[in-house]
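Trainee: I'll drop the sequence and a predicted model, then ask my questions.
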Amino acid sequence: MVEFPESNVGPKFKGKRVGYFRETAGFERYRAAYVDGFEQLPQVRETVDVPTGFGTVRAYRFGAGDATPLVLLPGRQAATPLWAANLPGLMGVRPVITLDLLGEPGASVQTKPLTDEVDQAAWLSEALAALESRPVHVLGVSIGGWAAANLAVRHPERVASLILLDSPFVFGGVTWKMITVSLGAVLPGMPDTWRSKLLSWISGGVSAPEELPEGRLIASGMKDFAAYLPMTQRPAAQRLSALTMPILGIYGGRSIVQNARKTVARARKLLPGGQFEVWPEASHAINGEFPDEIAARVAKFLGASDA
């Protein structure tokens, strides 16, 4: 069974501007969902807690081989168990490393405030440098894609290629629907039924997402964890245009987070050498909806990148 480190739990962390679980009962609820979700994953080859200047980052290695690893970054309120549907296929492409984002609920533990996007790129760069001396392929879904892009523009030497799955705040903003979900879902006093409806809305209409371990995980993260993260800033257009590594962006045509076609149009204008696609039937929960198709597309993309 996966072991949790000593986490930030309780009101003594309020005011310190680091992420923490509001109370012990909420932490236990989240940990139970994390453990249940983790049991659905393939066997872990190695578990590592990586020290950085902003806290300890939990990393897991899956699969074997000497190929350049693919690093997976989850979305907001999520963590490694989010990748249950994706890991079997992606492990067939190359070794995989998953990270729990610092400042979000998970097994990473924040110790110092993250004040801006420079700090957010710094901890990720530190963690990857400790895990791999060479540049790695980085895939992020949702805000994990923003974290990957933020790393690429500030520490391009760490990134061999960049893959974005329906990631906002990179080539465009978000819709009013997403703002509604973001504000409503994190209110501590919100009834669980309302939170479930918001989670279903963003997940493409899944009737009961909390019946799934990853749904329980995200719902508990929304309810039980207080995050203190800086306002997400879009990378400057000139920084994005200067990127030279191979880039693949896949956006959901049914996503409520952003207008996929407008986002892809902006991306192609800024990075004409990149590969940007709209998958019409995908929602923001694209990684869980199309795991086999994503694995096949990533294999093709990385094969061409390696060549």
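Mentor: Ah, there it is.
Trainee: contacts, neighbours, all on C-alpha from now
Mentor: OK.
Trainee: any idea how many residues pack against Ala227?
Mentor: Residues lying near Ala227 (other Cα atoms under 10 Å) number 20.
Trainee: hmm, I typed the wrong one, I wanted Asp306.
Mentor: Asp306 has 11 neighbouring residues, counting by other Cα under 10 Å.
Trainee: would you map the helices across the stretch 101-250 of the chain?
Mentor: 117-131, 143-154, 176-185, 192-202, 213-224, 237-241 (DSSP state H, counting those that start in this stretch).
Trainee: distance of the most centrally placed residue in the chain relative to Glu214?
Mentor: Computing the C-alpha centroid of the chain and ranking residues by Cα atoms, centre = their mean puts Pro74 first, at 2.0 Å. When distance is defined by Cα to Cα, to the nearest Å, Pro74 is 11 Å away from Glu214.
Trainee: surely the residue nearest to the centre of the chain and Ala84 touch.
Mentor: No: under the criterion of Cα atoms under 8 Å, Pro74 lies out of contact with Ala84, with a separation of 11.5 Å.
Trainee: if we can go back for a sec, who are the neighbours in contact with the spatially closest residue to the residue nearest to the centre of the chain that is not a sequence neighbour?
Mentor: Taking Cα to Cα, 6 or more residues apart in numbering, and ignoring the residues beside it in sequence, Pro74 has Gly144 as its nearest neighbour in space, at 5.0 Å. If a contact means Cα atoms under 8 Å, 6 or more residues apart in numbering, then Gly144 has 73-76, 101, 167 as its contacts.
Trainee: putting a second one here so we can go through both:
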Amino acid sequence: MTNFSHRQIDLSGGLRIGVETAGNPRGAPVVFSHAILTSSVMWRAQASLLADHGFRVLLLDTRGHGSSTPLSAPYAIEDLADDVVRVLDALDIQRAHFVGLSLGGMTGFSLGIRHPARIASLVLCDARADAPASYAAPWDERIDIARQYGCGALAESTVERWFGKDFLASHPYVKAQFVELIAGTSVEGFAGCARAIQKLDLLDQVDRIKVPTTLVVGAKDGVLPEAMSELAKRLPQAVLDVIPAAGHLPNIDQPVAFNASLLGHFERYKA
């Protein structure tokens, strides 16, 4: 069983980022970044897998999520990417692989564009690089609900959108875990990140990402398979993996296939 150690890293200005670490301290570092309304807990299985393969894994809680403190909303995706780099600086890590899903994947696009010298490779999952009106608009209502009733009021609709009713019915423990994660997210952290998502505008810059990249998407994740297929055409070193029968969090609902994709990435791009 993998042992994780936890600490908070002070990035100044009242922001403290929760970081869990495991694996070989001398191994190639891999940073994991999670979806909105969750925490680094969602990556525990994959972090353990890579730790067992000799990597040094770092699971970061995005500001206002998990054990990280919130700042006043709004944020920008660039702020979240800069948070990652500041954590790397604090840990004296010059270059790391990065694995991000949804909001974490958006953060990864920004990292690849803004901080190419700090990123060895990218695994970007179920994420887009832009926010067209049809995608941005629903976040206003979600923010209003969270501010009025707390993030727990978003839990049922969110987990159903991510996993589907059938999966949740047969995996009640997954539903319970993610309902708890969502309810435990700070309202300010959620609102800040939701505003960052609404302002996402990186599509015309992704061709600047030159590091080896694997794009991963659940086949049942709405319009994202098509969106990520288009992204793959724009990225010069991208491979696209579509995970059959998976939704928005393929590492959770199809872990065997997802883990194979993750290990395949590091096999292709030796650390």
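Mentor: Sure, I can see it. What you see is a predicted model, and the numbers here were worked out from it, not measured in a lab.
Trainee: if we can go back for a sec, of the contacts of Gly144 of the first structure - the most surrounded one?
Mentor: Each of these was scored by neighbours using other Cα under 10 Å; the highest score is Ser167's, at 31 neighbours.
Trainee: what residue in the second structure is paired with it?
Mentor: Ser167 of the first structure maps onto Ala127 in the second structure when the alignment is built from TM-score structural alignment.
Trainee: so what's the residue nearest to its match when sequence neighbours are not counted up against?
Mentor: The spatial neighbour of Ala127 of the second structure that comes closest, neighbours along the chain excluded (Cα to Cα, 6+ apart), is Ser102 at 4.4 Å. Applying Cα under 8 Å, 6+ apart to Ser102 of the second structure gives the contacts 34-36, 124-128, 248.
Trainee: tell me the counterpart of Ser102 of the second structure in the first structure.
Mentor: Aligned against the first structure - with TM-score structural alignment as the criterion - Ser102 of the second structure pairs with Ser142.
Trainee: going along the chain, name the strands of the first structure.
Mentor: Assignment of strands within the first structure using DSSP state E yields the ranges 20-21, 46-52, 55-62, 70-73, 96-99, 109-110, 136-141, 159-165, 225-226, 247-252, 275-279.
Trainee: picking that back up, which residues do Pro74 and Glu214 of the first structure both contact?
Mentor: Shared contacts of Pro74 of the first structure and Glu214, defined by Cα under 8 Å, 6+ apart, comprise Leu82.
Trainee: save the strands of the first structure as CSV, and put in distance to Ala296 of the first structure too.
Mentor: Formatted as CSV, the entries for the strands of the first structure read as follows, by distance: least, Cα to Cα, whole Å:
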stretch, distance to Ala296 of the first structure
strand 20-21, 37
strand 46-52, 25
strand 55-62, 18
strand 70-73, 14
strand 96-99, 15
strand 109-110, 34
strand 136-141, 14
strand 159-165, 13
strand 225-226, 35
strand 247-252, 13
strand 275-279, 14
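Trainee: ok, which of those strands comes nearest Gly173 of the first structure?
Mentor: With respect to Gly173 of the first structure, and counting by Cα to Cα, the nearest of these is strand 247-252 at 13.4 Å.
Trainee: in the second structure, what residues pair with that closest one?
Mentor: Going by TM-score structural alignment, strand 247-252 of the first structure sits over residues 213-218 in the second structure.
Trainee: quick check: that stretch compared with the first structure, mean distance?
Mentor: Overlaying the first structure shows stretch 213-218 of the second structure at a mean distance of 0.7 Å from the equivalent residues (mean Cα distance after the TM-score superposition for the first structure).
Trainee: just give me how far that stretch sits from the chain centre.
Mentor: 12 Å (Cα atoms, centre = their mean, to the nearest Å).
Trainee: buried residues in it?
Mentor: Applying a neighbour-count criterion of 16 or more other Cα atoms under 10 Å, one finds 213-218 buried in stretch 213-218 of the second structure.
Trainee: next one: Gln46 of the second structure from Val31 of the second structure, what distance?
Mentor: As defined by Cα to Cα, Gln46 of the second structure lies at a distance of 11 Å from Val31 of the second structure.
Trainee: do Val123 of the second structure as well
Mentor: Applying Cα to Cα, the value for Val123 of the second structure to Val31 of the second structure is 10 Å.
Trainee: overlap in contacts of those two?
Mentor: Taking Cα under 8 Å, 6+ apart as the contact rule, the neighbours common to Val123 of the second structure and Val31 are 98-99.
Trainee: the two: who's more crowded?
Mentor: Just comparing Val123 of the second structure and Val31: by other Cα under 10 Å the higher neighbour count belongs to Val123, 26 against 22.
Trainee: now do the same contact list for that one.
Mentor: Taking Cα under 8 Å, 6+ apart as the definition, contacts of Val123 of the second structure comprise 98-100, 105, 213-216, 262, 265.
Trainee: and these, which two are the farthest apart?
Mentor: With distances taken as Cα to Cα, the most widely separated pair in those is Gly105 and His265, at 15.3 Å.
Trainee: mind listing what the residue nearest to the centre of the first structure touches?
Mentor: With Cα under 8 Å, 6+ apart as the criterion, the residues that contact Pro74 of the first structure are 80, 82-83, 99-101, 140-144.
Trainee: ok, and the most crowded of the residues you listed?
Mentor: Leu101 (29 neighbours).
Trainee: could you find the closest non-adjacent residue to that one?
Mentor: For Leu101 of the first structure, the nearest residue in space outside its immediate sequence neighbours is Ser108; the separation is 6.6 Å by Cα to Cα, 6+ apart.
Trainee: can you find the partner of the one you found in the second structure?
Mentor: Under the alignment (TM-score structural alignment), Ser108 of the first structure pairs with Ser68 in the second structure.
Trainee: how much space separates its match from Gly184 of the second structure?
Mentor: Here Ser68 of the second structure is placed at a distance of 12 Å from Gly184 of the second structure (Cα to Cα).
Trainee: the more surrounded of these two?
Mentor: Counted by other Cα under 10 Å, Ser68 of the second structure and Gly184 do not tie: Ser68 has more neighbours, with 23 against 19.
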